[in-house]
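K.L.:
Coordinates for the following, if possible.
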Amino acid sequence: MAGLLQGQRVIVAACGSIAAVKTPLLVSALIKEGAQVRCVVTSSGSQLVSPVALACLSRNPCLQDADQWDPSRPRPLHIELAEWADLLIVAPLSASSLARWVHGDGQGLLASLLLACECPVLAASAMNTAMWQHPAVQRNWSRLHDDPRVLPLAPQAGLLACDRVGTGRMADPECIVLAAASTMLQADSEGKLRSDWRGKRVLVSAGPTREPLDSVRLISNRSSGRMGVLLAQAARFRGADVDLVHGPLTVPDAWLEGLHCLPAFSSAAMEVCLLERQSRADAVLMCAAVADVRRERSDNSSKLPKGELMETMAQGWEQVPDLLQSLGARRSSQQHLLGFAALAGDDETLLRRGREKLQAKGCDLLMVNPVDRPDQGLDSDLNGGWLLGPGEREEAIPAVHKLALAHDLLDRLSQLGD
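P.N.:
Predicted structure coming up:
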């Protein structure tokens, strides 16, 4: 996360779920991101993951229930930990610990810590599918969404340790790290998280398109899809239901968890997918790097001989329809539209071309990002440029991590109002 967690004080707690075997991976990833980490494990969790391993990975003692009332400590341990932490991550959160938490039961170190802490909390639940679907567990889980300091990360579907295929798998450690960075970006001084997109449906496009020349060769670009995916996840972490229409991506698979992913690798497929879903969206965020041209007819059944390739490429091209402009022409007055324009040149050129595109494409906001500057833009962790909007609005955006930019853009869309 390119320093977004550098120096942050994070407590990682493991409960009695077999998913606790993944907790060391999470601790290791947080340490690599530069976070200061302290670990807490419940008595049942200690039977599944080694406290020694957590201590070694975190470079701090792993704390358990027996440590809570150590007479050598001048202050209660759960209070000391609550005041130390910038973020508390419970991964995995078991059904038992969830029930104690929402009912205010402070028995045990973690239970007391959850009641005492005033920092943001990430809750990554994990359990057997039948347990997860039980009405009592679902009632308890729904109550977490009412706490403005809590970001609940629901379990994912897959093969579980009990050999059942269903929902119950803990969020991937890479996704939890992404959620942790997002939380640190959006938490206010009281530890409360933004839920301004709750109940909204957001449609996001991401990644490049691939336009075939024959069954083997294609035209594409260097877009990784990182900006669009991070926009989608930032919106999800703030409460939105997100449809992600994407071309081929170069991001961790874990970053797609929790999103409704719709692969669409060609410009034609992406157009169909976006137009089908636009009417249901409260906001459309067009971040895909769609190809400008494609073959009028391509032979996808065979590979062209090298000798015929140049002759074939010299003719038979057509311009790809402008998808952002098409969406702008079809949107309702209540739907917000954010566009991206990857341009090259000096600031004067960027602004001139950006204004032309903003007017032509009919979007509320247009993020003009230069792709000819080092360490930002396509296939980079950073992005910046100019944000253009109504009333001749022009704002220079410094190069920042794309997740930080994603939250900034969501803030600005929210400020436009309904």
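K.L.:
For the rest of this, base every contact and every neighbour count on C-alpha atoms.
P.N.:
Fine.
K.L.:
How is the residue at the greatest distance from the centre of the chain assigned, secondary-structure-wise?
P.N.:
Distance from the centre of the chain peaks at residue 307, with 45.6 Å (C-alpha atoms, centre = their mean). Here residue 307 takes the helix state, with states given by DSSP: H, G, I helix; E, B strand; the rest coil.
K.L.:
ok, it to residue 314 distance?
P.N.:
Distance, residue 307 to residue 314, using C-alpha to C-alpha, to the nearest Å: 13 Å.
K.L.:
Wait, residue 344 touches residue 368, no?
P.N.:
No - with contact defined as C-alpha atoms under 8 Å, residue 344 does not reach residue 368; the gap is 9.6 Å.
K.L.:
here's the other one to compare against:
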Amino acid sequence: MSTPSGSRGNAPRRILLGISAGIAAYKSAQLARLLKQAGHEVRVVMTDGAQAFITPLTLQALTGEPVRTSLLDPEAEAGMGHIELARWADLILIAPATADLMARLAHGHADDLLTTLCLASDADKAMAPAMNQAMWRQPATARNARRLADDGWRLLGPDSGDQACGDVGPGRMLEPEAILAALSAPVERPAEGVRVVITAGPTREPLDPVRYLSNHSSGKMGFALAAAAAALGARVQLISGPVALPTPAGVERFDVESAQEMHDAAQRLAGECDLFIGCAAVADFRAETPAEHKLKKREGEDTLTLRLVKNPDIIAAIAARADRPYVVGFAAETRDLATYARDKLERKRLDMVVANDVSRAGLGFGADDNAALLLWREGDTTGQVELPPQPKIALAEAVIRQALAQLADDAD
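P.N.:
As a prediction, the model looks like this:
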């Protein structure tokens, strides 16, 4: 069995650099140069489309090795060249990896030299996705990314920002320096074998066919938790309310609308998970009977009376199961943060609470940063740590690591 990509740290490696068709291919020249400077042996394989963006001669000059471009090269294949290359490499790195290439690899295609090498090699495998933001957000791309991660591919990125087409969003290839740093860092997967279920985003409770009750949750924190857990090696299932966010790589996603739909999905998935994180901002109430047709304003009526009923308490229902997993809840408060968080921990029989002060400017709902107070059970006492303001993805990793630590303590 091959070791995880990057697990050899800075030791010299035999790296097969695959380049597929994308404008980000121009970065591959700098990446090849950096890999060589770091002491690695580098050989390059280019798809037909990649040669429209950068020439093989450029990569040959940078690596000092011939560049392979065709599976049907009579001279190279006289000695089964593609098998020789597959055996030579101890790391296959594809940068950029387009949506098309990801799809072909995810489905086991071997219709050109690069995909054939990938199937024929037992080497570690990593790729840096690069595509338009809309393509990265597509469910098909998310499914392919999950399948590739399950097959042992390490996904580096993508980054988010300005794109060559003029769009802004996720899909940019990581910069060469970031790819080199990721490959040089040891891969740590403390959540290997842990199954995690996470709820994220708001719920929508219909009042009539065109109106609903909801809240300001963007889903960013829940999605960051899912991304962090997957990056640490967990198998992650994400139950998401209606949000405009791409599915994190390696995460299985279930889309729901209402609190009842989220409750049903959570109950269905929680029975076999080790860690359940209720991060969604679930509506407390719903209309008792949503109107069949659009509610109309009536002359002379200045008020509208709605009869609301309570929604199921998802996190409490999971905590009350006989086969309960380790349960982490979130508490979004505007005052007395520690008091309300501790009350929620006890009242709902949770194992941990992540409390946010959503009244703080620039943090919480819709923001890219967040801060949190973590409270958890330690026998008859309560453990506590305060996490300062930081990007949600960094905060998410800290939360996941703390939950994993407590889960391990409980197992002992």
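K.L.:
Please state their TM-score.
P.N.:
Overlay of the two chains. TM-score (TM-score structural alignment, normalised by the length of structure 2): 0.66; 330 aligned residues with a C-alpha RMSD of 4.5 Å.
K.L.:
Overlap of the contact sets of residue 344 and residue 368 of structure 1?
P.N.:
With contacts defined as C-alpha atoms under 8 Å, 6 or more residues apart in numbering, the residues adjacent to both residue 344 of structure 1 and residue 368 are residue 350.
K.L.:
who has more neighbours, these two?
P.N.:
residue 368 (27 against 15; other C-alpha atoms under 10 Å).
K.L.:
Alignment lookup: that one to structure 2.
P.N.:
Alignment note: residue 368 of structure 1 maps to residue 355 in structure 2; criterion TM-score structural alignment.
K.L.:
Tell me which residue of structure 1 lines up with residue 60 of structure 2.
P.N.:
Match for residue 60 of structure 2 (TM-score structural alignment): residue 65.
K.L.:
contacting residues around the residue nearest the centre of structure 1?
P.N.:
In structure 1, the residue lying closest to the centroid (C-alpha atoms, centre = their mean) is residue 233, at 2.6 Å. If you count contacts by C-alpha under 8 Å, 6+ apart, residue 233 of structure 1 has them with 255, 256, 259.
K.L.:
Could you see which of these carry over to structure 2?
P.N.:
Here is what carries over to structure 2 from the contacts of residue 233 of structure 1, by both residues aligned by TM-score structural alignment, their matches' C-alpha atoms under 8 Å: 256, 259.
K.L.:
Who wins on neighbours among the contacts of residue 233 of structure 1?
P.N.:
residue 255 (20 neighbours).
K.L.:
Surely it forms part of a strand?
P.N.:
No - counting by three-state DSSP, residue 255 of structure 1 is not part of a strand but helix.
K.L.:
So it sits against residue 177, correct?
P.N.:
No - counting by C-alpha under 8 Å, residue 177 is not a contact partner of residue 255 of structure 1; they are 9.8 Å apart.
K.L.:
Which helix or which strand is home to whatever residue of structure 2 lines up with residue 415 of structure 1?
P.N.:
Counting by TM-score structural alignment, residue 415 of structure 1 corresponds to residue 405 in structure 2. Using DSSP states H and E, residue 405 of structure 2 falls within helix 392-411.
K.L.:
The match of residue 60 of structure 2: neighbour count?
P.N.:
17.
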